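Colleague: sequence and predicted model, in that order:
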Amino acid sequence: MYRLTTVLITLCTIIFTVLAAPIRLNGIATVSIEKRTTHTGDGTWFEVGTGACGYTDQDSDPIVAISAQIYGSGSNCNQWIHITNTDNGQSAYGKTRDECESCGSGSLDMSPGLFEELSTLDTGEIPISWHFMSKDWSP
């Protein structure tokens, strides 16, 4: 009886492990467990310094401050974001390093260096769409 129970538990463990793993085809994961949400809002720029994530950055660094609603406990710190200016199609990548208290949930505040990859500083505010990259992604 003990042997049969051990065999059944082992088989169940193997089956659940296989079902929980992503399907791979030629070494590439074909099923993603992380849903990518595209946000839309306004993009603005700010002079950076020491951000809510605890890092001190320069205006030339590709830095993003996300809304307080999304920032939450800071679990997105150091995560890269792909940002597109929906007026001209220009896109760039920025790293989450700060929280923007005055931003709407879909809006981002960017370092001058990052903002200039999408528009001129004189523009001040641009319509954007954006999404987080995978946690382990880096340009």
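Modeller: Okay, I see it.

Colleague: hey, let's count contacts and neighbours off CA atoms from now on
Modeller: Noted.

Colleague: hmm, residue 105 and residue 70 touching each other?
Modeller: Yes - the criterion here is Cα atoms under 8 Å, and residue 70 meets it with residue 105 at 6.6 Å.

Colleague: more crowded one of those two?
Modeller: Ranked by neighbour count (other Cα atoms under 10 Å), residue 70 and residue 105 place residue 105 first, with 18 against 15.

Colleague: so where do the strands sit in the chain?
Modeller: Remark: strands assigned in the chain by DSSP state E are 24-25, 28-29, 39-45, 63-67, 80-85, 91-100, 108-110, 125-132.

Colleague: this is the other structure I want to compare:
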Amino acid sequence: MAGKLVTFISLIFVTTAASMAVPAKRQNFGQGTWFNSNAFGACGNLEFDSQHIVAVSTQLVNQLGKPGVCGRTIVASSGGRSTTVTVTDSCPGCGINDLDFSPTAFQDLADLSVGRINIEWSFV
């Protein structure tokens, strides 16, 4: 009887651990804009325009917490072009699925003169 109880408890533990695994990548659709950085971002890092960095919405930061977003890698695409960026900041004016890119990263997707583009993105 004790052996069956241990097996049952072990099964519950394995099932619980499996359900806590990292979720599958989720594609997000939103708007992409760009900002001049050269300052400290919300994640506490000094940012430069020449870096491949991005700000995610403040709403997303509040939802996932800074440890859940800061330093994470995102792959974003638009119009057949893509870029890989690191989250270093938050964007108060962005919708939950919008991203605000450094100029260097935005130029991987479109010319700066465009200003705003439709994007598809996911955490890596």
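Modeller: Received the coordinates, thanks. From a predicted model like this one, the values you see are computed outputs, not experimental measurements.

Colleague: hmm, back to that, which of the strands of the first structure sits closest to residue 4 of the first structure?
Modeller: strand 24-25 (32.3 Å; Cα to Cα).

Colleague: and residue 40 of the second structure, what's its match in the first structure?
Modeller: Here residue 40 of the second structure is matched to residue 50 in the first structure, going by TM-score structural alignment.

Colleague: the counterpart of residue 86 of the second structure in the first structure - how many residues pack around it?
Modeller: When the first structure is aligned by TM-score structural alignment, residue 86 of the second structure is paired with residue 95. Using other Cα under 10 Å, residue 95 of the first structure has 24 neighbouring residues.

Colleague: would you agree residue 95 of the first structure is in contact with residue 83?
Modeller: No - between residue 95 of the first structure and residue 83 there is no contact under Cα under 8 Å: 10.5 Å.

Colleague: distance check, whichever residue in the second structure pairs up with residue 60 of the first structure against residue 106 of the second structure.
Modeller: Under the alignment (TM-score structural alignment), residue 60 of the first structure maps onto residue 50 of the second structure. Using Cα to Cα, to the nearest Å, residue 50 of the second structure is found at 11 Å from residue 106 of the second structure.

Colleague: more crowded one of the two?
Modeller: residue 106 (28 against 13).

Colleague: residues near the closest residue to the more buried one other than its chain neighbours, how many?
Modeller: Leaving aside its sequence neighbours, residue 106 of the second structure sits nearest to residue 34 (Cα to Cα, 6 or more residues apart in numbering; 6.1 Å). Neighbourhood size, residue 34 of the second structure [other Cα under 10 Å]: 22.

Colleague: against residue 81 of the second structure, how distant is residue 34 of the second structure?
Modeller: For residue 34 of the second structure, the distance to residue 81 of the second structure - Cα to Cα - is 16 Å.

Colleague: for residue 67 of the second structure, same thing?
Modeller: The spacing between residue 67 of the second structure and residue 81 of the second structure, counted by Cα to Cα, is 29 Å.

Colleague: I am finished for the moment; much appreciated.
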